[in-house]
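K.L.:
have a look at this fold, sequence not included:
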């Protein structure tokens, strides 16, 4: 998980809940079939509800507001649910259970929406929608740390979110990464001095700028986010892609992006 300057610094905020995913050998519950307004039958894990897995805090994509999980990803999945003619239910699941496909395979949810980067490895575990967001990494440090770029990271401890693109990047660069289960714990470790820098997606780190923290670098990637469904769930995947196409064509995506990111999306 884990944008270019379209993801900007004026963003965001979040809360942290992690539930361990079920093991992949758990029997998958029988799915219920939902007939959409268009007449297509789509199997859902719970009758009459689109269940969405996510993992806050990862603002502006998913975060806790009061008692609800909200964010850009939840705005998108709400549009999918609307097109299916059902409400959505959002549940918090451990990130590793989502990116491995376990949360989908064990029937915890229908869709994973959690700023999930599309990678070849993950394509072995889940079926991805069309990309909906371009993502670069960012480097967050304490003000006055003396770290001004990635060139200054040698010998430093860097917090990363486990099983993310940032985690992979730090390992590939031969740097010293300290893994955490979520973004909030990453930033907490930076604030307490357990690490000297944090790397995650540029847009989500922007929410923590201020109060002694600053974003000092963007790390370009070819990373894009996609929504994920259980492998072979072609009917639902088609509906997900149809909704993504609709919201990008009718102005809904521009509204969502502007509300959550602070700027309109770049033209494709």
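P.N.:
Arrived safely. Small disclaimer: the values here were computed from a predicted structure and weren't measured.

K.L.:
okay, CA-based contacts and neighbour counts for the rest of this
P.N.:
OK.

K.L.:
for burial, what's the neighbour tally of residue 267?
P.N.:
Counted with other CA atoms under 10 Å, the neighbours of residue 267 add up to 4.

K.L.:
strands of the stretch 1-150 of the chain, start to end?
P.N.:
32-35, 41-44, 50-54, 63-65, 68-70, 88-92, 111-112, 126-128, 133-142 (DSSP state E, counting those that start in this stretch).

K.L.:
CSV for those strands, including distance to residue 99?
P.N.:
Formatted as CSV, the strands of the stretch 1-150 of the chain follow (distance: least, CA to CA, whole Å):
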stretch, distance to residue 99
strand 32-35, 24
strand 41-44, 19
strand 50-54, 10
strand 63-65, 18
strand 68-70, 19
strand 88-92, 13
strand 111-112, 8
strand 126-128, 8
strand 133-142, 17
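
K.L.:
okay, those, which one's buried deepest?
P.N.:
Counting by mean count of other CA atoms under 10 Å, strand 111-112 has the highest mean neighbour count of the strands of the stretch 1-150 of the chain, with a mean of 28.

K.L.:
list the contacts of residue 189.
P.N.:
When contacts are counted by CA atoms under 8 Å, 6 or more residues apart in numbering, residue 189 touches 159, 195.

K.L.:
the helix or strand that contains it to strand 133-142, inter-axis angle?
P.N.:
Secondary structure assignment for residue 189, by DSSP states H and E: helix 183-192. Angle, helix 183-192 to strand 133-142, by axes from the mean of the first three to the mean of the last three CA atoms, to 10 degrees: 20 degrees.

K.L.:
check it against this one:
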């Protein structure tokens, strides 16, 4: 018979050992099942989960923790527990999804989603004291930071693609957008076909870069690379570029919050037939952690909280600027929410984290 505090210490120690062994087994399994031999040094490994399950929305409860299963069976949860904090990525100027206020504090719709997920993790881990730490991320670094355990969730608008799904996992998608052009008033540019001999800027590492490159040779414009959204918009504002290619909702955020919104306009048809589906970026090879995140999102889709957040960030005055985007959710966005809600219904509402995912106030990052 041991002292209660000693017993508690031993129980916690056993949980940590089991979690570490589980994580090691998952890594070993990914080595064993990787098709095509060992990966090149420094390159991410392709797991069966990331390769097949992340390109399309998966069942919200798939791999979810049962009520009597320890949350720290998941390697990501084991890292969070050992660290004592959850690391959340954000962007500097991905308005209205992930950006900073006058005090350099992250905010936006994607950030708000993560603030709903943290309380669910607190309950699942029995760690009410768990807090979040914001980590600024640029587009080119989200994959390496996730792979390197520098962030646990990237709370920013990231497009789901098959290529990215080889390196990271994705949550259920929560928004849809289309890549278009923004130009200054009076330029006469109405579409990408008018860009011959002119300069077009894209943010390096975005899907807009890939789509624009595919039209580069045919159209004959000069392609400029920007580090982030702020950098790209600065190049347009300072006339170093005649057009900026980016997701339309992000373009609207940049335009509406600029000093002279009426000086810019979004023109032309979408540059791709396929919409950009946004999801939270998660660590690869951890279906249990993904299932926990998906359960929270699915609950928000079904309860209407996701629609309420959209109204707060897209239709009301946008803090701290006070500008109103006045963007209603389109048919593709509504379909995503409906499909996400059905993911939870398919589980029979059996996941306890999803049941009370929105019951308590979100915890602020610190």
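P.N.:
Nice, I can see it. Bear in mind that the values here come from a model prediction, so they are computed numbers and not experimental data.

K.L.:
related to what we said a few turns ago, quick one: buried residues of whichever helix or strand comes after the helix holding residue 189 of the first structure?
P.N.:
The first helix or strand that comes after helix 183-192 of the first structure along the chain, using DSSP H and E, is strand 197-201. Neighbour-count burial for strand 197-201 of the first structure flags 197, 198, 199, 200, 201 (criterion: 16 or more other CA atoms under 10 Å).

K.L.:
mean deviation of strand 197-201 of the first structure from the second structure?
P.N.:
Comparison of strand 197-201 of the first structure with the second structure after fitting gives an average deviation of 0.7 Å (mean CA distance after the TM-score superposition for the first structure).

K.L.:
what's the first helix or strand after that strand?
P.N.:
Strand 197-201 of the first structure is succeeded, C-terminally, by helix 202-205 (DSSP H and E).

K.L.:
which residues touch the following helix or strand past that next one?
P.N.:
Per DSSP H and E, the first helix or strand lying C-terminal to helix 202-205 of the first structure is strand 213-225. Residues from elsewhere that reach strand 213-225 of the first structure (CA under 8 Å, 6+ apart): 1, 3-4, 115-118, 131-143, 147-150, 165, 202, 205-206, 208-209.

K.L.:
and strand 213-225 of the first structure, how far out from the chain middle?
P.N.:
What separates the centre of strand 213-225 of the first structure from the centre of its chain is 14 Å, taken as CA atoms, centre = their mean, to the nearest Å.

K.L.:
after that strand, which helix or strand is next? Please name it.
P.N.:
Taking DSSP H and E, what comes next after strand 213-225 of the first structure is strand 228-230.

K.L.:
identify the residue range in the second structure corresponding to that following strand.
P.N.:
Matched against the second structure by TM-score structural alignment, strand 228-230 of the first structure falls on residues 281-283.

K.L.:
from the chain's centre, how far out does that stretch sit?
P.N.:
8 Å.

K.L.:
before we move on, what about stretch 129-143 of the first structure?
P.N.:
On CA atoms, centre = their mean, the centre of stretch 129-143 of the first structure falls 10 Å from the chain's centre.

K.L.:
and for that stretch, what span of the second structure is it aligned with?
P.N.:
Alignment of stretch 129-143 of the first structure against the second structure: residues 171-185, by TM-score structural alignment.

K.L.:
quick one: end-to-end length of that stretch, please.
P.N.:
Counting by CA to CA, to the nearest Å, you get 38 Å between the two ends of stretch 171-185 of the second structure.
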